[in-house]
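Undergrad: structure for this input, please:
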Amino acid sequence: MLEFYKENQNAILRYSSEGVAPHWLYPKLRSSEVVKISKVFNLTKEDLISNIEQYDTLGAVEFKIATLSGDYYCFPKQILNLDNDLYVHKSIELNKKLFIAERGVSIFGKLDNLVSTSIFLGGENENSIPKGVFEKLQRDFPNSYELNKYASARVSSIISSYIELGDDHEEKYQTYMNNKVSLKGADLNSQFAKFEVQKYNSLLEKLNYMLENEIAYSEAQWQKELLQIILLIYPKYIHIFKEAPVRDTYSNTTKSIDYLLVDSSGNIDIIEIKKPFDKCIVTSRTYRDNHIPLRELSGTLMQIEKYLYFLNKWGKKGEDYLTKKYESKLGVNFRIKVTNPSGIIIMGRTDGMSFEQKQDFEIIKRKYKSVIDIITYDDLLERLRYTVQRWTNTSPKS
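TA: The predicted model follows:
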């Protein structure tokens, strides 16, 4: 049995075996051996404050384990088998649970393995562990039930290929851990929400301004301005290369792609940007009850499909060529990959279309969805509005 109390600026450990002195200690202490109590405390004759000559009459044996230094009780590192001394604030109650977890695991021993300086618990020291945080650590420390489940899960994972098991111990362990309160980090959404609201509001205002003043932009300047928005809406892309080459292996000529997108993994896609003419998506009249793609849309689709076809046929030679060509921008160890590239088309407005036109346009979009994403400027506006709303709802209320 372990008991702790404070006396004359010392912390005392009182150890007994069902109310009587543990006789096994004294021969070891007399021979100056280190005695280990509860697998955690390493004590010697110098730490003993009981009379070693009267152990037959004692009900317990007592050791001095710490001395008050300022506002902290200092536990010498050798007593707890640590690399550094332990300092416990004088306001904190000393008890067995403070030092020992289930199965005789030393709590401060585990902490000592993770740090390189002395451990301070409680009080005002700038490097101290707050009392509340340490109490949470005690509650979350693995218990016997958890350790048994973990052991069963590890063993069953090894032998399950050879022996049919009665229970799925891995699943039981994961279910237990999922139900247990886990570590909770900072809420990053809340931290960055106000900045995201500001960013996407700015993009929304810029796009609205561009659409209201479209006539004032040249085609080249329009594309340049819009690409800034695209890179922020699609952050996976890290580079855009203008007039990128692609080899037509059939005619043995080199074509020029308006804009080549490169993502952080080196995969490439194509983007085509057209100014938002009022009528360039689907016909206003129907052909056999269908609104069909106008020349501007069907021509852009055909162009993208050809470029994608050329890129896929170019294969590894194309990867090597493009990697070498853009090495100065991407870095020596960065490699461009042609892995089923896809296309993005940004053009036209759906504002002003009839319900039937929008419905037929949606069918056209879905037909190409696996390869080409057709986005109108109204789609972009809607995406930005929803993004602003999402971050506004996430932002902490002041």
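Undergrad: please make it C-alpha for all contacts and neighbour counts, starting now.
TA: Will do.
Undergrad: could you pull out the helices in this structure for me?
TA: 25-30, 96-99, 107-112, 131-140, 144-159, 169-179, 188-212, 219-233, 295-325, 327-330, 355-368, 377-394 (DSSP state H).
Undergrad: L207 reaches L381, doesn't it?
TA: Yes. L207 lies in contact with L381 (Cα atoms under 8 Å); the separation is 7.4 Å.
Undergrad: against V338, how distant is K313?
TA: Taking Cα to Cα, to the nearest Å as the measure, K313 and V338 are separated by 10 Å.
Undergrad: which one of these two has more residues nearby?
TA: V338 (21 against 17; other Cα atoms under 10 Å).
Undergrad: wait, doesn't S156 sit right on E171?
TA: No. Contact criterion Cα under 8 Å: S156 and E171 do not qualify, at 10.5 Å.
Undergrad: what about the two, which has more around it?
TA: S156 (19 against 11).
Undergrad: count of residues packed around the closest residue to that one other than its chain neighbours?
TA: Nearest non-adjacent residue to S156, counting by Cα to Cα, 6 or more residues apart in numbering: H169, 6.5 Å away. Close neighbours of H169, defined as other Cα under 10 Å, add up to 19.
Undergrad: what do you get for A153?
TA: 18.
Undergrad: and the nearest residue to E3 once chain neighbours are set aside, how far is that from S190?
TA: Spatial nearest neighbour of E3, excluding adjacent residues (Cα to Cα, 6+ apart): R14 at 5.0 Å. Separation of R14 from S190 (Cα to Cα): 50 Å.
Undergrad: and Y386, by the same measure?
TA: Going from Y386 to S190 by Cα to Cα gives 17 Å.
Undergrad: could you do A151 as well?
TA: 38 Å.
Undergrad: isn't G343 right up against Q303?
TA: No. Using Cα under 8 Å, G343 is not in contact with Q303; the gap is 10.2 Å.
Undergrad: more neighbours: which of the two?
TA: G343 (23 against 14).
Undergrad: report the contact partners of that one.
TA: D269, I270, I271, E272, I304, L308, V371, I372, D373 (Cα atoms under 8 Å, 6 or more residues apart in numbering).
Undergrad: please give the structure of this sequence too, so both can be compared:
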Amino acid sequence: MALRFEDRLGRGVVLEYEPENWDARWVWAKLRTEGRVRIAKVFHFDRTDLLGELPSDDDFENIDGFVYRFRFGSRRAGFRVIEGKRLGITHNVRIADALPLERRLFVAHRDMSIFRGLSAVMPTGGEIVIGGDEDGSIPIQEFERLLTKFPTTTELNRYARARVADVVGQYVDGMADARRHYEEYMNRHKAIGATGSLDTEELLEAELAKYQLIRDTLRGWLAAAEVRVERDWQQLLMKFLLLIFPKYVAILENVQIADVYSTPGRARRRFIDIALVDAAGNLDVIEIKRPRGGLLAGGDYRENGFPSRELSGTIMQAEKYLFHLSKWGLDGERALTERYAAKLPPGMSIRVTNPKAIVILGRDPTGGVGGEQAVDLEVVRRKYANVMDIMSYDDLLRRLDNVIASLRSRIDEETDI
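TA: The predicted structure is shown next:
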């Protein structure tokens, strides 16, 4: 199909549509029988939007490449204004004159609607504004960046809202704005560093802002957990791991280790997604899964809860990594130190000495922290306590809440002095 925009000053915007490889009458048939038609799965028009005269049914037989012309938008103060109904959304759209109208602004891979994705993450009411300098508008360059990042068909359900919010959230009120909190923290942090003296209260305030940012960001992600996959959660938590677990000084990704046991007589390569190195050089493993479901299975065995399939599988995976690391010995320590020297503090060597694992996955058991399932989960945790720390995302939030509460208490004490 061919889509073109007639965009003339003072005359509004017209969308021209020329069907290709189809009988051109199908559009007119839709308008005549249903009173509306959808073009390219994105543009919605009523019969009253159709401009110009139509040929008779007999004349259609002799027309090659008939072009339909629809009223698409109006003009106002340097913008093209498009009613939301013409894009199948509730928000009206304003696009600055500086951005030429093209199909790619509206239609993504396989006829996905760009503005439907935007509308899904926008606050109720108001307009979607592209360009200009008014509050809440999305800069043209950021909108162009969104077009390059818009998901493919297979990614749509998982990523669309998350990616759109990440790209334009800093420009639109009412959307998650973790970046603003981060910038406020950084501004405060820089201001403190510029002073001649540092008092304890200012340092604690900076620490408080930092942990509030982490907690609020994590809560925001958990509120829409279904749109993100495991790798997204790994990337998010890796930004915060050294703050949440201050004993560690380095994060290593995609760590290659040797497996000399699975296939006798031949070493195999295995890869640990994320490993942590503490201040003494000791290497530990961390497994980060999606916050999907609980840590215990839905049923019970003789009134006892038992680990869910995902928790059992993650524990086994972590134990195998720890096993192969321990068996690799001095050769493994030398290989890892050489491979990751650039990510370690100067002069540090990696040591594999009774490595531990941290497992982060799932949500709290049914009934909360005081329910019967919580007791069963604690039994599972204690069973593996010597080799790994098992926590849910709710455990992580509680840990952050406790740190924040402690910092606030210390700030209050400093204020009273």
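Undergrad: using JSON lines, lay out the contacts of G343 of structure 1 together with distance to S144 of structure 1 and neighbour count.
TA: Below are those laid out as JSON lines (distance: Cα to Cα, whole Å; neighbours: other Cα atoms under 10 Å):
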{"residue": "D269", "distance to S144 of structure 1": "54", "neighbour count": "23"}
{"residue": "I270", "distance to S144 of structure 1": "57", "neighbour count": "23"}
{"residue": "I271", "distance to S144 of structure 1": "58", "neighbour count": "21"}
{"residue": "E272", "distance to S144 of structure 1": "62", "neighbour count": "19"}
{"residue": "I304", "distance to S144 of structure 1": "62", "neighbour count": "21"}
{"residue": "L308", "distance to S144 of structure 1": "59", "neighbour count": "23"}
{"residue": "V371", "distance to S144 of structure 1": "54", "neighbour count": "16"}
{"residue": "I372", "distance to S144 of structure 1": "56", "neighbour count": "22"}
{"residue": "D373", "distance to S144 of structure 1": "55", "neighbour count": "18"}
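Undergrad: take the residues you listed and keep only those in strands.
TA: Per DSSP state E, strands hold the following members of those: D269, I270, I271, E272, I372, D373.
Undergrad: and L381 of structure 1, how close does it get to P235 of structure 1?
TA: According to Cα to Cα, L381 of structure 1 and P235 of structure 1 sit 17 Å apart.
Undergrad: those two: which has the busier surroundings?
TA: More crowded of L381 of structure 1 and P235, by other Cα under 10 Å: L381, with 16 against 10.
Undergrad: residues touching the counterpart of the more buried one in structure 2, list them.
TA: Taking TM-score structural alignment, the alignment pairs L381 of structure 1 with L397 from structure 2. Neighbouring residues of L397 of structure 2 by Cα under 8 Å, 6+ apart: R215, L218, R219.
Undergrad: what's the burial count for the last one?
TA: Read that as R219 of structure 2. 15.
Undergrad: so what's it closest to, chain neighbours aside?
TA: L397 (7.8 Å).
Undergrad: what do you get for the second one?
TA: With sequence-adjacent residues excluded and distances taken as Cα to Cα, 6+ apart, L218 of structure 2 is closest to L397, at 7.7 Å.
Undergrad: ok, now I364 of structure 1?
TA: P293 (7.9 Å).
Undergrad: okay, the alignment partner in structure 2 of that neighbour and L361 of structure 2: tell me how far apart.
TA: Mapped onto structure 2 by TM-score structural alignment, P293 of structure 1 lines up with P307. Distance check for P307 of structure 2 against L361 of structure 2: by Cα to Cα, it reads 12 Å.
Undergrad: more crowded one of the two?
TA: A count of neighbours by other Cα under 10 Å puts L361 above the other of P307 of structure 2 and L361, at 26 against 18.
Undergrad: aligned partner of the more buried one in structure 1?
TA: So, by TM-score structural alignment, L361 of structure 2 is matched to M347.
Undergrad: quick one: buried residues of stretch 247-266 of structure 2?
TA: Of all the residues in stretch 247-266 of structure 2, those buried under the rule 16 or more other Cα atoms under 10 Å are Y248, V249, A250, I251, L252, V255, Q256, I257, A258, D259.
Undergrad: need the contact partners of that stretch.
TA: Outside stretch 247-266 of structure 2, the residues that reach it (Cα under 8 Å, 6+ apart) are 238, 242, 267-279, 324-325, 328, 332, 340, 343-344.
Undergrad: from these, list the buried ones, please.
TA: Buried among the contacts of stretch 247-266 of structure 2 (16+ other Cα under 10 Å): 238, 242, 272-278, 324-325, 328, 332, 340, 344.
Undergrad: who's in contact with the most centrally placed residue in structure 2?
TA: The centre of structure 2 sits closest to A162, judged by Cα atoms, centre = their mean, with a distance of 4.4 Å. When contacts are counted by Cα under 8 Å, 6+ apart, A162 of structure 2 touches V227, R228.
Undergrad: how much space between whichever residue in structure 2 pairs up with P235 of structure 1 and V168 of structure 2?
TA: Using TM-score structural alignment, the partner of P235 of structure 1 in structure 2 is P246. In this view, P246 of structure 2 and V168 of structure 2 are 32 Å apart by Cα to Cα.
Undergrad: over to Y321 of structure 2?
TA: 39 Å.
Undergrad: ok, I345 of structure 1 - how many residues close by?
TA: I345 of structure 1 has 19 nearby residues by other Cα under 10 Å.
Undergrad: that one touches K275, doesn't it?
TA: No. Using Cα under 8 Å, I345 of structure 1 is not in contact with K275; the gap is 11.1 Å.
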